[in-house]
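Novice: build me a model from this:
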Amino acid sequence: MTHTIDSAAETSAWWRAALGEYPTGVCLVTGVAGDGSPVGMVVGSFVAISEDPPLVGFFAGRGSSTLPGLKESRCFTVSVLADGSESLCRAFATKDPGRWEHGTFERSGTAAPRVSDAVAWFDARLEEVREYGDHSFIVGRITDAGAGAGAAEMPLLFRRAGYGTFAASSDTFDTRGFIERLRWATVGEREVRELADDFDVHVALSSQIGDAVVTLAAIDPSSSGSSYENVGASHPWAAPIASIFAAWAPPHRRRAWEEASRHLTGAVDRPLLERILSGVRERGYAVAGDASLTADFLRLARSADVERETYARMWADIATSRAELEPDGSVDWSRVAVVQMPVFAPDGEVAMALYAITSSSFDSATGERLVERMSQTARRIAQSSPSARRGASSAAAVGLWGDSWELDAT
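Specialist: Down below sits the predicted model:
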């Protein structure tokens, strides 16, 4: 697509939009100011200039308040950040007063702080500073370099005003495969409606489509509406939401689920997520709690044009709720408002999830009966799989699940 730019305002807007599509590595450049205090700035423009002599460089805005301190230092250290350093990166990018407390540092050969778990690091002596437009280009001669403690990790990337990793992959999916799942869901409509009526709960079938979880069918016993009424309602697939699709997923998809949470909220509680996934696999189903929070979440999923910040707040609240729901690995049924049951495809992947949602909470006896009934329903739906009936491979629907985690943060 091309666009003719007619004004300075348009120049800035299109310039940023176009450059936003180009992913850049993220580095922390540090030094020691003349008064002995550490200084640091996040850059996405670090570049190798020459091998002989070994020169590197980066750009900094001419109005940067950190740049004068780096110039005084006459030396600087570049730490290539790992994908687990997003909170550190954000702290320096926003000039958080406590930014030095967001990471672990060690003293480099330049006397500047070096990120201990950097993917790689470069010590350099200031060689030259040149001005280009509204930026300064800082050139340094390498005095030492090496791989950091985070060398085995993926580097942190910046794209579309958000963070990711080199592990992010395509967010495309197989439309034909999606339609097949939609048809599959309609085959199980009678089973789903009976479950909703017998337990007086809202029941839905959903599937993971790329970066989102999309509703295929939904039945509310208090409504006479069609099961297609909420078809297409969706929300991001980001931890700890929809753990049922992550529990039996291969490692790279579980990582995508975790990284989506980091991208959305800026943090990942891996011990909590591992506890959640272990519980799901052990029980064979997932739970979620807080009826009021669940109602807010459902309204959000049915809304259009939801801002990223709204999703981020909701995800943070849900993560807190999940930590309280399974404090010791067991289920506190008095808190449970949602039960999720996997519907497996012939290849062992979770093709769809069967949801039972109450407006209050379940008592233990009702919860156990509901789980047994949902398990039976899920098995019958699985047996009605078009692929199972044809004996066909599910390979054609691989794109349906997708592995991309990046969410548009613009």
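Novice: only C-alpha atoms for contact and neighbour calcs from this point on.
Specialist: OK.
Novice: ok so Trp121 is a helix residue?
Specialist: No: counting by DSSP: H, G, I helix; E, B strand; the rest coil, Trp121 is not part of a helix but strand.
Novice: run this one through as well so I can compare:
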Amino acid sequence: MSSEENSPAGVSNSVVDNTDRADWWRTVLGEYPTGVTLVTSLDESGAPVAMVVGTFSAVSQDPPLVGFMPNGDSTTFPAIRARGRFVANVLGANHEAVCRAFAKKSPDRFSSAEWVETETGIPRLENAVAWFDASITDVHVAGDHDIVVASVNDFGVGDADAGLPLLFLRGGYGSFTVPSLTFDAHGYARQLKLADAVRDAIRDAAEELDAELVVCGLSGDSVVVLHAMNIKSGVAAHERPVGASFPFAAPLAPSFAAWGTEESVKTWIENARHLTGTVDRAALTELLEQTRARGFAVTRGDAVIDDFNRVVSDPEAPRSELARVWQLITQQNDGGPDAGIPADATAIQFPIFDESGTAALVVAVTSFRSAIDVRGGEEFAERVRSLSRDLTAAVGGRSAR
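Specialist: All right, here's what the predicted structure looks like:
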């Protein structure tokens, strides 16, 4: 491509004056989206200072280093450099107003968000998409900017209320969406067909067990309720949970992960990490092993179930509430024996396999205490396993157990 094709209105770079060239430089760079990060620190008096940068990046994994490139004439960076330590707060799509307040240096800019303090007193954005507490190790002059390299002391993610990362593109702020990449319409339709094929059998099983049975499918990053049978809570038919969804994030819905693809396990774990900020991979691996050994998954604790139902039934519930419930469920993670039903079990989830041996559907069984009182725990557990086998056979699937 010729230089004329890269310059404004076909003008050759050789005849563009310095002013036009600078404008064209910014225009061309504006075609490249950048993340937006708020770098916070303290000045020599201990007062908070901050600057918005679009140049923050990871520099090294071993040792962990990050960097950013402030303008050489910045009036804020000298204070950050003198302190020697900062927090890089990666902004989310919901932080545009916060970003603009700091970019304009509004007098009340620090009141535009919620903050927590690091161990050294530096303000950290409470719901940043991600954050890095770092100490400056090198500053290099590069043209009209400085290149700052810093050693990472600590790092983490926020409570997910910030949404997807904030991007700067063509002079404006925005974000990106990925529903078209995660929603598999063909796969979802297939799940609906499978669920419909076993609907009558599941209704009969719900009546036999005197329990509530809810059929769930997996669509992208969400678990979706497809059928609900024998609901005992007295709700009207139109208020039943059919159509409700919740994030496919560990430790919930482990049956989909236990008998899923390697990719689904990664998704299950990573979604939890993004939702709650941290995961115990060893504990989750043990949970999957226990689920496979039992032939079904177990959820424990009445309070957790009540909290979960309340949050999932509210489409306006903030993600911070989801994160709180997920953390509670994680704290009461299975941890039981490899077989049988714990005395405090409140829900059981068993798989219906497709022809590949993957969990195509999961059936959640709740309100089953009366059935256990009649049958005994061991017989009830075996009945759940036999239901998994029978329903799998009914859809032409192949059990992976």
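Novice: for Gln327 of structure 2, which three-state class applies?
Specialist: Gln327 of structure 2 is classified as helix under three-state DSSP.
Novice: how far away is it from Val279 of structure 2?
Specialist: 10 Å (Cα to Cα, to the nearest Å).
Novice: just Pro33 of structure 2 next, same as before
Specialist: For Pro33 of structure 2, the distance to Val279 of structure 2 equals 30 Å [Cα to Cα].
Novice: same check on Gly143 of structure 2?
Specialist: 42 Å.
Novice: again, but for Trp131 of structure 2
Specialist: From Trp131 of structure 2 to Val279 of structure 2 the distance is 17 Å (Cα to Cα).
Novice: okay, these two: which has more neighbours?
Specialist: The neighbour comparison of Trp131 of structure 2 against Val279 (other Cα atoms under 10 Å) goes to Trp131, with 23 against 19.
Novice: that one should be in a strand, yeah?
Specialist: Yes: per three-state DSSP, Trp131 of structure 2 lies within a strand segment.
Novice: looks like it contacts Val116 (just checking).
Specialist: No: using Cα atoms under 8 Å, Trp131 of structure 2 is not in contact with Val116; the gap is 11.8 Å.
Novice: overlap in contacts of the two?
Specialist: Arg124 (Cα atoms under 8 Å, 6 or more residues apart in numbering).
Novice: identify the residues contacting whichever strand or helix holds Ala365 of structure 1?
Specialist: Ala365 of structure 1 is part of helix 364-383 when elements are defined by DSSP states H and E. Residues outside helix 364-383 of structure 1 that contact it (Cα under 8 Å, 6+ apart) are 184-185, 187-188, 191-192, 195, 199, 285, 333-334, 339, 341-345, 354, 389.
Novice: can you name the next helix or strand after that helix?
Specialist: Downstream of helix 364-383 of structure 1 (by DSSP H and E), the next one is helix 386-390.
Novice: in that next one, which residues are buried?
Specialist: 386-387 (16 or more other Cα atoms under 10 Å).
Novice: output the contacting helices and strands for it.
Specialist: On a contact count with 3 or more Cα pairs under 8 Å, 6 or more residues apart in numbering; DSSP states H and E, helix 386-390 of structure 1 meets no helix or strand.
Novice: next helix or strand past that helix?
Specialist: helix 398-401.
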